[in-house]
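Asker: Give me a 3D structure for the following:
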Amino acid sequence: MELLTIGKISGTHHLKGAVKITFNIDNPSVLAGEKIIVAIDENDMRILTVKSVSPLVGNRWVAEFEEITNKTEAGNLKNGFIKIRREILGLDEDEYLLTDLVGMNVIDVKTGENIGKVKEIFDTAAHDILVVDSPEAEAMIPNIQEFVKNIDFEKREIHVELIEGLRELKGKKYSQDDGMDEE
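Answerer: Sure thing, here's the model as predicted:
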């Protein structure tokens, strides 16, 4: 069974045991009535039933669980990650979550070079940015069609076309005289 991490509990909301959760999915209300896993750490995971989910502000929501009845119990869930079965989201075959891209190899379509792995993804006002890391360099690649040419989920590869300036070598700095200099 494949589990997706879709949010993180940031704290309690009121005395009856509700929690505040920052979600990375569009519509957390689909979780109402579903069983989820709250992973506090490797050894502490709890299966809970979502009683209700309501919007707070931005991507932050308030959730109540059947099994949690007071603020103390809710406080024990702080910093826990929300994990669910993929089928709960009802994604179509061609849909994916941005978190699905984390850990994938990134390949330059022109050279065939493995640029590195997606370390994280962050959102800007215009589009998402893939942060790709390798021992030699780091790249920040906009997740748009001009740069991301293909995503192969079976091979766990993202094929990209880079332009100058998207990739920065580690241990080097820019010099106007001759390009790159050792630090």
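
Asker: From here on, just use CA atoms for contacts and neighbour counts.
Answerer: Noted.

Asker: which SS state does the residue nearest in space to the middle of the chain fall under?
Answerer: What sits nearest the mean C-alpha location of the chain, by Cα atoms, centre = their mean, is residue 99, with 3.7 Å. What DSSP: H, G, I helix; E, B strand; the rest coil gives for residue 99 is helix.

Asker: check contacts around it.
Answerer: Contacts for residue 99 (Cα atoms under 8 Å, 6 or more residues apart in numbering) come out as 5, 121.

Asker: Would you do the same for the sequence below? I want to compare the two.
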Amino acid sequence: MLLTVARIGRPHGLRGEVALDVRTDVPADRLVVGARFATEPADAGPLEVAQVRDAQGRWYVTFAQVADRTAAEALRGVALVVESDDDEHDDDGWYPHELVGLRAEHASDGRVLGEVVGLEHLPAHDVLVLREPDGARTLVPFVEAIVPVVDVTGGRVVLDPPGGLLAADAANLVVSDETRGDASDED
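Answerer: Here you go, the predicted structure:
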């Protein structure tokens, strides 16, 4: 199975250096001169790190196969991947394929809120892509306060969503407003 180490971002300068969106907890161990990475899409690589630097927590690399800014721009969005070792698997980390298909349950009463259909990596944090029972697609911030339990072996995630996050919440608000309107008409 392939593990994404980083995604190539914008070019930096004219000599082929690129910024990386790092996805590994150990970039100093993975991003070293001479490291070779397979890529997704595969036809963009393999790429070999020729230079690397960390500037205030932001990682920049130059690849041996990239000579200028134009070539660097062509790599934007390419993922650097490595074959994963099962013993590297973190108890608090999950691969996207492990999350897809999990049932989403509400923390307070266990009712089914939908099914996880994907994981997206946004700049602030990852989000679970949830398909609600009515078919609505909802992005749920993948943070412990909202997703306190991930039980891959049990086939579920537990959500404690704030009001208004789910499409079903909006439908309930409409029903509540209509009900409240009917009640005020009777007065």
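
Asker: Distance-wise, check the residue nearest to the centre of structure 1 relative to residue 83 of structure 1.
Answerer: Using Cα to Cα, to the nearest Å, one obtains 12 Å as the distance from residue 99 of structure 1 to residue 83 of structure 1.

Asker: what touches both of those two?
Answerer: residue 5.

Asker: Could you point out the helix or strand that follows the lengthiest strand in structure 1?
Answerer: Across structure 1, the longest stretch assigned as strand under DSSP state E is strand 44-57. Downstream of strand 44-57 of structure 1, the next assigned helix or strand under DSSP states H and E is strand 60-65.

Asker: and that following strand with strand 44-57, angle?
Answerer: With axes from the mean of the first three to the mean of the last three Cα atoms, to 10 degrees defining the directions, strand 60-65 of structure 1 sits at 130 degrees from strand 44-57.

Asker: State the number of residues packed around residue 165 of structure 2.
Answerer: Neighbour count for residue 165 of structure 2, taken as other Cα atoms under 10 Å: 13.

Asker: who's in contact with it?
Answerer: Taking Cα under 8 Å, 6+ apart as the test, what residue 165 of structure 2 contacts is 138, 140.

Asker: Please report how far it lies from residue 127 of structure 2.
Answerer: Applying Cα to Cα to residue 165 of structure 2 and residue 127 of structure 2 gives a distance of 12 Å.

Asker: which residues do those two both contact?
Answerer: residue 140.

Asker: So residue 115 of structure 2: helix, strand or coil?
Answerer: Residue 115 of structure 2 ends up strand, using three-state DSSP.
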